[in-house]
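**Q** Structure, please.
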Amino acid sequence: DPTRPEGDDRGGSIWLHMDHGSGTSACVSLSESGMEYLLRTLDPDLRPVVVMGDKAHLKAAR
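**A** Sure thing, here's the model as predicted:
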């Protein structure tokens, strides 16, 4: 199932969390200052979306 690449026990979500010094399982890790910035500036009423990709693909998608 492509929505649960880690299996049924692992869930099918991608999370934003603070960096813990090691790899993630498809999550996005941020520095503490980066997380603080997001929490202070994102407006939940605007329903923000996280877009992931390398620079070339993100630039082409604009």
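
**Q** CA atoms for contacts and neighbours, from now on please.
**A** Noted.

**Q** Give me the number of neighbouring residues for Ala60.
**A** 7 (other CA atoms under 10 Å).

**Q** Look up how far Val28 lies from it.
**A** As defined by CA to CA, to the nearest Å, Ala60 lies at a distance of 22 Å from Val28.

**Q** One more, so I can put them side by side:
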Amino acid sequence: MNTEQLTWFKSSYSDGEGGDCLEVALTPATVHLRDSKHPAGPHLTLSPTTWSAFLSGELLG
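**A** Okay, the predicted model is just below:
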């Protein structure tokens, strides 16, 4: 999928003062992540299952 077609939003964990910001775009089959300071740069694509495991901390240990 072309990342220009995605609807990106800033993560609720992002700093609201211009610091490190993560943007997320969701589709039924994928979760896309990118650096808000470099939107044209590389991005990470995860499955919803992997994203859920990351958020719950299951991938940390």
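
**Q** Fetch the TM-score of the aligned pair.
**A** Scored against TM-score structural alignment, normalised by the length of structure 2, the superposed chains reach a TM-score of 0.25; 32 aligned residues with a CA RMSD of 3.9 Å.

**Q** And the closest residue to Asp35 of structure 2 other than its chain neighbours, how far from His32 of structure 2?
**A** Nearest non-adjacent residue to Asp35 of structure 2, counting by CA to CA, 6 or more residues apart in numbering: Leu22, 5.1 Å away. Distance, Leu22 of structure 2 to His32 of structure 2, by CA to CA: 10 Å.

**Q** again with Val24 of structure 2
**A** For Val24 of structure 2, the distance to His32 of structure 2 - CA to CA - is 6 Å.

**Q** Relative to His17 of structure 1, how far out is the residue lying closest to Leu16 of structure 1 once chain neighbours are set aside?
**A** Spatially, and ignoring its direct neighbours in sequence, Leu16 of structure 1 is nearest to Val28 (4.9 Å; CA to CA, 6+ apart). Note on Val28 of structure 1: its distance to His17 of structure 1, by CA to CA, is 6 Å.

**Q** Could you do Leu58 of structure 1 as well?
**A** 22 Å.

**Q** again, but for Leu30 of structure 1
**A** Applying CA to CA, the value for Leu30 of structure 1 to His17 of structure 1 is 6 Å.
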